[in-house]
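Visitor: Below is the sequence, then the predicted model.
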Amino acid sequence: MHYIMTFVWAFILVHMINFVLMSLGGGNELHLMTANVMAVVFAVLALIVAALIPNDPIPTDHH
């Protein structure tokens, strides 16, 4: 479920960014295929970063 929601949020966010940037760029047409590819790349990078970050508790020194 974690992977599915990562892809869903990646698609939503990248398509919103695509829409805003294309609107600001003078009314150019939306390139949905480019946004889809960028969403997949963004989701994969987010999953890689999440896998690399350690989830262990930080050890504390008790003196």
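Guide: Received, thanks.

Visitor: okay, CA-based contacts and neighbour counts for the rest of this
Guide: Fine.

Visitor: for this protein, what spans make up the helices?
Guide: With helices called from DSSP state H, the chain shows them at 2-24, 32-52.

Visitor: quick one, which of those helices is nearest to Ile58?
Guide: Of all the helices of the chain, helix 32-52 sits nearest to Ile58, with 15.7 Å by CA to CA.

Visitor: quick one: buried residues of stretch 28-44?
Guide: Buried residues in stretch 28-44, defined by neighbour count with 16 or more other CA atoms under 10 Å: 35-36, 38-40, 42-44.

Visitor: any idea which of those residues is closest to Phe11?
Guide: In terms of CA to CA, no member of those lies closer to Phe11 than Ala39, at 5.0 Å.

Visitor: ok, structure two:
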Amino acid sequence: MRFFWPLFWAFLISCVVSYVLISMAGNTFEIGSTLAAALVITLAVYVLGEGVLKGESDQ
């Protein structure tokens, strides 16, 4: 479950941000770019949470 929730929240936040910014520009909403942004955010959370931040707290 710890891998599901970051993906879930990244998807929801990406949808909201994409919808607002695309609506302001007057373009149509595309789910592909939203999914790509969600995957990038999720990977960043995993890398920071499992590697970088955990390693600094051990020292």
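Guide: Arrived safely, thanks for sending. All of these numbers come straight from a predicted model, not from anything done at the bench.

Visitor: TM-score of the superposition?
Guide: Once superposed, chain against chain, the TM-score is 0.83 (TM-score structural alignment, normalised by the length of structure 2); 56 aligned residues with a CA RMSD of 1.4 Å.

Visitor: In a markdown table: the helices of structure 1, plus distance to Ile58 of structure 1.
Guide: Below are the helices of structure 1 laid out as a markdown table (distance: least, CA to CA, whole Å):
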| stretch | distance to Ile58 of structure 1 |
| --- | --- |
| helix 2-24 | 24 |
| helix 32-52 | 16 |
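
Visitor: my read: Ala43 of structure 1 touches Thr6, true?
Guide: Yes: at 6.1 Å, Ala43 of structure 1 and Thr6 qualify as touching, with contact defined as CA atoms under 8 Å.

Visitor: quick one: Arg2 of structure 2 and Ser23 of structure 2, what's the gap?
Guide: 32 Å (CA to CA, to the nearest Å).

Visitor: Of those two, which one has the most company?
Guide: Taking other CA atoms under 10 Å, Arg2 of structure 2 and Ser23 do not tie; Ser23 has more neighbours (12 against 7).

Visitor: Skipping its backbone neighbours, what lies nearest the more buried one in space?
Guide: Nearest residue to Ser23 of structure 2 in three dimensions, chain neighbours excluded: Phe29, at 7.7 Å (CA to CA, 6 or more residues apart in numbering).

Visitor: Relative to Leu39 of structure 2, how far out is the one you found?
Guide: The gap separating Phe29 of structure 2 from Leu39 of structure 2 is 18 Å, by CA to CA.

Visitor: Please apply the same query to Ser14 of structure 2.
Guide: 10 Å.
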